[in-house]
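1. Got a predicted structure here, sequence first:
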Amino acid sequence: MSATPARLACLLLAFLGFFPGPGAAWEPDPGEVADGELVLGRISDDPRRHHDPLRALLDYVVPRMRSVGIRRGRVLMARDFQQMASYLRRGRVDWVTETAATGLLLAERSGGQVLVGTERNGVAMYRSLIFARRDSGIRSLADLRGRSIAFQNPQSTSAFYAPAATLLDAGVELEILLSPKDRPRSDATGYVFAQSESNIGTWVHKRLVDAGAFSNLDWNDLGRLPESMRADLVVIAETPDFPRGLEIVGSGMTAARVERLREVLLGAAADPAAREALRRFFGTDGFFAIDEAQRAGLQRLRDSAQQVRSRVE
């Protein structure tokens, strides 16, 4: 069956980058948040997969915010950090769920604030590990000069921002590589994005890159790093702990709505009616208030993330 002129035009626009193509669900220019509406956002390269978990949590939250005028909810995805920061600044989204570093940067760029932390699979805090092969001769961060490291993606806290900042703090400069086969200059560490934690471990084990970085949870996950591979690897550096995730609210939300959303999220773990919504929301066990020690840690993480964005990206 031949394509219609209209379909051909849409396919051409998708190819040129005006539309994201089949399977995506972007809104190219979402309007202002409607009165009585709560918009939950997330940065995603697979919006169809992430829509349902966000929708499940919204369906639990919205009825519990009627006292502050919320009557309906909507999910809004962004394709990258810049787009989500713009949505927050312009009042297109009220609330964003993100990893710690990305969430902190979004809050700063938009004038928003950290609402609560997100616990997942029984874990509220975790840390990053930088590792290499035992037989590589790499035992310190300084040894990575002239070598390569695999991160996950530019939005990851545990597999990009935190380990990249650790390298910079140690005086090791970073430069992006064209591929794992590319090599950096002798006084810098070259980095590539492997897109998944499993790829990171495999690339290091197979010597495609010299080192890798991801969380201590991934290190102990036999599905992502089998014992037969882990036995050949050694951890050369660890970062301080940081939250698994953060919930960020924009500056356009009223104080009453911010406080009610905080109450609903903090109370969800003790509410049997929330159990299924939390399970579908990326395996979340609940949300937790950020204490003073954690706020100090988040400040350090934010400063580190800013350093990475200014010196690396």
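-> That came through, no problem.

2. okay, CA-based contacts and neighbour counts for the rest of this
-> Fine.

3. contacting residues for the most centrally placed residue in the chain?
-> Central residue of the chain (CA atoms, centre = their mean): residue 99, 3.8 Å from the mean position. Going by CA atoms under 8 Å, 6 or more residues apart in numbering, residue 99 touches 155, 156, 157, 244, 245, 246.

4. try 6 Å this time
-> Residues near residue 99 by CA atoms under 6 Å, 6 or more residues apart in numbering: 245, 246.

5. what about versus this one:
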Amino acid sequence: MSPGATVLEAPQDMSHALRMYPGALGYTSLRDALELEPDVRVLRLDGVYPDPEAVRTGRYRLARPVIFAVRAEPLSTPRRFLDFLKTQAAQEVADTRGLVPVRRELRVGVPPMRNIVALETKYGGLARFLQSRLGLPVDLVHQASYTDLTEAFRTGQVDAAFAGSFAYLVAHVETGAEVLARPDYGGISRYRGVIYVRADSPFRSLEDLKGRRVAHSGQTTTAGQIFPMYALKRRGLGTPETFFAAFEDAGSHEAALRRLLGGEVDAAAAKDLVWREMVREDPSLEGRLRELAASEPVPSNGFVAGPTVSPSLRRQIRTLLLSMHESPQGKKALIDLGADRFLPTADEDYAALYEMVQALSAELAGYFQYR
């Protein structure tokens, strides 16, 4: 603190000083700041005005929580008070007193897949499990694409999400999002980006695909686009747009693979896990495709907490995910997910992807606009 700063004892003293002394600079509560306008100008922080929604979503970063400290095993009266604080009535009281009510639910984004019914079936059990343990509503939000996660976090559309590796990396760099855990599918919790060709094709290397048609997932994903871009650049072959005759948007990993199977394209860039699942569902596909090039493994869709999730809530969610295989309700939710359990996951697990992104820094600069 500057030696010339004046320390004031009460919020009303700050309000008085800001009104009375031209050029004074200070900080006060959100309610007092908004009531001081237009006599006092409220400053933006990083271009963000401090309205309640900006504070609630974390876009306005200068904020502090109101914390209640109790014994580890509170008596009945404090416990009833804590229960009351979680109610809608308590949030409305906080709102009238100039406080920003806490999020009344946890909104979890789920990735675009086959259809909404399938997504509800797959993730609904997890939402109910978290809701029963956290004591707050958990709502599923269907994301329109793999790449809108950063904006969804930034605008408060979602608080947490299942995120592909590249979507997580961008959200981590841009918003401070943190990966908490990832599902383990029968011992498989990571995937590779693979460029597939038909088993009977003459292609034996990436160089053989010059001037050929290649399908991809239609999103900026690690397997669908990042790895093909990296593989070509590493070999000095240029970009997918200049090296291939066409780098075609198929809309999903599965659609890209089916276009390859149908002879519509010469190769497809997709997740190896998607191809494995297709073969599992239809064994007649076994052996019809082969790998031409593959990336190092990266974590499969991880559960990522955005900036609106407090550190304490992040710890709660991580603990619940890592132990959910130990309870009957948790086991049922995991069966719906097709997973055995959740595994600890950290930013360091994405080292292979960071290497690819660093090599493609110029090509991917548009995804990193804020840091």
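-> That came through, no problem. Predicted, not measured: the structure shown is a model, and the values here were computed from it.

6. Just give the nearest non-adjacent residue to whatever residue of structure 2 lines up with residue 173 of structure 1, would you?
-> In structure 2, residue 173 of structure 1 lines up with residue 238, judged by TM-score structural alignment. Spatial nearest neighbour of residue 238 of structure 2, chain neighbours left out: residue 232 (6.0 Å); criterion: CA to CA, 6 or more residues apart in numbering.

7. and the longest helix seen in structure 1, how far from structure 2 on average?
-> For structure 1, the helix with the greatest residue count under DSSP state H is helix 292-311. Taken against structure 2, helix 292-311 of structure 1 registers an average deviation of 5.1 Å after superposition, with mean CA distance after the TM-score superposition for structure 1.

8. show me where the stretch 201-313 of structure 1 has strands.
-> For the stretch 201-313 of structure 1, applying DSSP state E, counting those that start in this stretch gives strands covering 211-215, 233-238, 242-243, 245-249, 284-288.

9. ok, average deviation of the last one from structure 2?
-> Translated: strand 284-288 of structure 1. Superposing on structure 2 and averaging over aligned pairs (mean CA distance after the TM-score superposition for structure 1), strand 284-288 of structure 1 comes out at 1.7 Å.

10. That strand: how far from the chain's middle?
-> Its chain's C-alpha centre and that of strand 284-288 of structure 1 lie 16 Å apart, by CA atoms, centre = their mean, to the nearest Å.

11. if we look at that strand, which residues are touching it?
-> The contact list for strand 284-288 of structure 1 (CA under 6 Å, 6+ apart) reads 116, 117, 118, 119, 120, 265, 266, 269, 278.

12. relative to strand 245-249, how tilted is that strand?
-> In terms of direction (axes from the mean of the first three to the mean of the last three CA atoms, to 10 degrees), strand 284-288 of structure 1 departs from strand 245-249 by 60 degrees.

13. which residues in structure 2 does strand 284-288 of structure 1 align to?
-> Against structure 2, strand 284-288 of structure 1 falls on residues 339-343 (TM-score structural alignment).

14. before we move on, what about the first one?
-> Using TM-score structural alignment, the residues of structure 2 aligned to strand 211-215 of structure 1 are 267-271.

15. Name the surrounding residues that touch that stretch.
-> 192-197, 214-216, 223-224, 253, 256-257, 260.

16. since we're on residue 146 of structure 2, how many residues are nearby?
-> Taking other CA atoms under 10 Å as the criterion, the count of residues near residue 146 of structure 2 is 21.

17. packing partners for the longest helix along structure 2?
-> Criterion DSSP H: the longest helix present in structure 2 is helix 116-134. Applying 3 or more CA pairs under 6 Å, 6 or more residues apart in numbering; DSSP states H and E, we find helix 116-134 of structure 2 packed against helix 328-337.

18. got the angle between the helix it packs on and helix 116-134?
-> Counting by the same axes, to 10 degrees, helix 328-337 of structure 2 lies at 160 degrees to helix 116-134.

19. Residue 302 of structure 1 is nearest to which of the strands of the stretch 201-313 of structure 1?
-> Taking CA to CA, strand 242-243 is the member of the strands of the stretch 201-313 of structure 1 nearest to residue 302 of structure 1, at 10.8 Å.

20. quick one: that closest one aligns where in structure 2?
-> Residue span in structure 2 matched to strand 242-243 of structure 1, by TM-score structural alignment: 298-299.

21. What distance do you get for the equivalent of residue 299 of structure 1 over in structure 2 to residue 158 of structure 2?
-> Under the alignment (TM-score structural alignment), residue 299 of structure 1 pairs with residue 354 of structure 2. Distance, residue 354 of structure 2 to residue 158 of structure 2, by CA to CA, to the nearest Å: 25 Å.

22. Perfect, I'm done here.
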